[in-house]
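1. Provided below for reference: sequence and predicted model.
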Amino acid sequence: MSNKKPILAITMGDPAGIGPEIAVKAFSDSAVYNLCRPLLIGSAAIMSRIVKELNSRLKVNSINNVTEAGFQFGEIDVFNLEIHNPEDIKYGQISSTAGDIAFRSVVKAIELAKNGEVDGTVTNPINKKAINNAGHHFSGHTEIYAHYTNTPKYAMLLADEKLKVIHVSTHVSLRKACDLVQKERILDVVQILNEGLKKLGINSPRIGVAGLNPHAGDEGLFGDEEIKEIIPAVKEANERGFIVEGPIPPDTLYALAAGGKFDGCVAMYHDQGHIPFKLMGFVWDDDIGKMKSVKGVNITLGLPIIRTSVDHGTAFEIAGKGIASPEALLYAINYAVKLYNN
């Protein structure tokens, strides 16, 4: 375990959303500087505007090289990326200008990590349509990271204290997701999860694998993916020395994991993992008309670099109102440090 505080590249996210706001709020927390040396990747001009709108006392330090960062509490070091026509960016509106700066921030963070200039990366939310409108044709952060690190085998892990869920497939249609439930992919994901959980400090991970169909297929009554693909994958995973159980009916697996039976779960597709995870970590307060809690971290496992992220979107509906919570970003920073230390 390293005693050196890691340098973390934290991306600005889409400036039409809440990313810059929660970044300012996170950089205003002295506890962050006790954990790491944070560096914001994005537009210094936009961050200066946000600081002013929030009446923050932070000073924006615009830099062009990591070596210029002071990492002093009270300042926000911004690795500055030039942006043309920032006035085109309006809160809550999709624009190619916002998508482009958000995308370039992610690519720069990856570049700095690959070059060893930073020790890990943390991402704020982007808008997928905005980055595609800007000409960058990716379906999300995970795919951007895989492309720019040349990583063929990777997976998305959602993590909080009680529940950790990895996915066999993510940003594809539900129809296609069923076709991607294949033995070799499941085995890869189990291995990636096992290694990831160890990096989070769990020495002998216990893994539960979800079925695809209701009742995990009920012995072939409701589909044969469990019989043909999932059961053989679980069997071989155990033969390889992993501690794996399944397929377990999806409506049961997550309750068992949250209660402590499993250290991690394998979901077969995006919403099968995201819905139970967010049900535990996202708390809506109808009296105040906003989320009271937004817990959860998105980690891309299998990469040669560290990447954690908030597990929420750009929240266009509240952007610019100054009410966004930095809770998820603070969690993401904590998890990046944990991965670095292990």
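-> Arrived safely.
2. Please count neighbours and contacts with C-alpha atoms only from this point.
-> Fine.
3. correct me, but Asn127 touches Phe316?
-> No: using Cα atoms under 8 Å, Asn127 makes no contact with Phe316, being 9.5 Å away.
4. ok, those two, which is more surrounded?
-> For Asn127 versus Phe316, neighbours defined as other Cα atoms under 10 Å are more numerous around Asn127 (26 against 18).
5. how close does the more buried one sit to Gly99?
-> Here Asn127 is placed at a distance of 7 Å from Gly99 (Cα to Cα, to the nearest Å).
6. One more: Leu163?
-> On the measure of Cα to Cα, Leu163 and Gly99 end up 32 Å apart.
7. for Ile110, same thing?
-> Distance from Ile110 to Gly99, by Cα to Cα: 17 Å.
8. if you count what's nearby, which of the two comes out ahead?
-> Using other Cα under 10 Å, the more surrounded residue of Ile110 and Gly99 is Gly99, with 27 against 24.
9. Use this one as the comparison:
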Amino acid sequence: MNKPLLITMGDAAGIGPEIIAKAFTESPVDLAGCIVVGDVVTLRRATALIASQTGTLALPVAQIDLLAEASCVPPRCIGVLQKCELPALVAYGQINGLAGQAAADCIVWAARAVLAGEAKAMVTAPIHKEALAAAGGWVAHFPGHTEMLQAEAAGFLGRPVSEVPVRMMLANDELKTVLVSIHMSLRQAIEAVTFDNVLQTLRITHAAVSASLGRPPRIGVAGLNPHAGEGGLFGAEEQAIIVPAVVVARQEGLDVHGPFAPDTVFMRARNTPTKPGEFDVVVAMYHDQGLIPVKYLGVEQGVNVTLGLPLVRTSPDHGTAFDIAGTGRADASSLLAAIRMARRLAA
């Protein structure tokens, strides 16, 4: 039997459950072999919502107790592994610690199943960072998926978290970008631009993107400062930190170029049918620097991939969208793109 692909429910108060229900409704071929790790009652509410919007019958939701039962789930039926506890349905669009706890429990269970070789990959629906904090306990220690999965991978490998470096990559058909730092304040992100962090990011990017492309990637590097420092006039980080890291990476055989002005490097890397990009991927120095250009090109096709893990994890390139949760208006395109990419990476 082919191993299933796991989809975690995300925050029950957000759009995660409904985009899962919508994906199963709109694209059953893409969802073949997928099992949801979540709350059965929450998924049934989501399928009823989508049915009311489309004027069709709600897809059945079947609770399964073991991954071995995944092959028994019939077509056009959502199989759900009940791996969290929600005493009652949570209100849409409201931060809720119970929802944060449930989301985290699903993530941890799915990660352990993939690490144990019981599932091929995991796709995570959006979670809310404030809900994680509101959950308290161990959950509140993690600002997001990436850090939680890093901790699970470190435990599985028997290593300290510091020895399992991970990076976030955002990708769509036109642009891929990998971040040196992830969820931290801008002040902390600037401090995180160190020689070791930049070089480590280049190495992780080279290894991961090589595996997906089947060849060494052309890596463009964004500067930290305007005009990439303009020779030190606008900041010394490029000359003191980024350039030395690029030099060492090139000595190791990586096809790395830069640093380039951050206001132009993403346009140079953009790949379109009429103009191939100069680079396969751009390494950005901090979260928003890299994510804004990818999301501007189309959130509906963007995919978040965690690099450096001993498992495949992808997710949609958007958040919980509390403002539209429960309306049925959420677009499942990014989730479907994440599922397709997870299949390719796990092949």
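-> Happy to help now that I have it. Predicted model, so just to flag it, every value in this text is computed and none were measured.
10. Once they're superposed, tell me the TM-score.
-> The TM-score (TM-score structural alignment, normalised by the length of structure 1) is 0.92; 324 aligned residues with a Cα RMSD of 1.4 Å.
11. ok so, going back, hey, what's in contact with both of Asn127 and Gly99 of structure 1?
-> Asp14 (Cα atoms under 8 Å, 6 or more residues apart in numbering).
12. hey, where'd the strands end up in the stretch 101-250 of structure 1?
-> For the stretch 101-250 of structure 1, applying DSSP state E, counting those that start in this stretch gives strands covering 120-123, 155-159, 164-167, 206-210, 243-248.
13. Pick the most deeply packed of those strands.
-> Comparing the strands of the stretch 101-250 of structure 1 by mean neighbour count (mean count of other Cα atoms under 10 Å), strand 120-123 comes out on top with a mean of 28.
14. What is the burial count for Asp285 of structure 1?
-> There are 11 residues near Asp285 of structure 1, going by other Cα under 10 Å.
15. same question, Thr264 of structure 2
-> 11.
16. what do you get for the one 5 residues further on?
-> Burial of Ala269 of structure 2 is recorded as 23 neighbouring residues (other Cα under 10 Å).
17. What is the neighbour count of Glu87 of structure 1?
-> So Glu87 of structure 1, with other Cα under 10 Å, has 9 neighbours.
18. Distance check, the most centrally placed residue in structure 2 against Ala99 of structure 2.
-> Per Cα atoms, centre = their mean, the C-alpha nearest to the average position across structure 2 is that of Asn304, at 3.2 Å. Distance, Asn304 of structure 2 to Ala99 of structure 2, using Cα to Cα: 22 Å.
19. One more: Ala113 of structure 2?
-> Taken as Cα to Cα, the span from Ala113 of structure 2 to Ala99 of structure 2 is 21 Å.
20. Mind checking which of the two has more residues around it?
-> Neighbour count, other Cα under 10 Å: between Ala113 of structure 2 and Ala99, Ala99 has more, with 28 against 17.
21. against structure 1, where does the helix or strand where the more buried one lies fall?
-> Per DSSP states H and E, Ala99 of structure 2 falls inside helix 97-115. Counting by TM-score structural alignment, helix 97-115 of structure 2 pairs with residues 96-114 of structure 1.
22. Going by neighbour count, list what's buried in the matching stretch.
-> 96-110, 112-114 (16 or more other Cα atoms under 10 Å).
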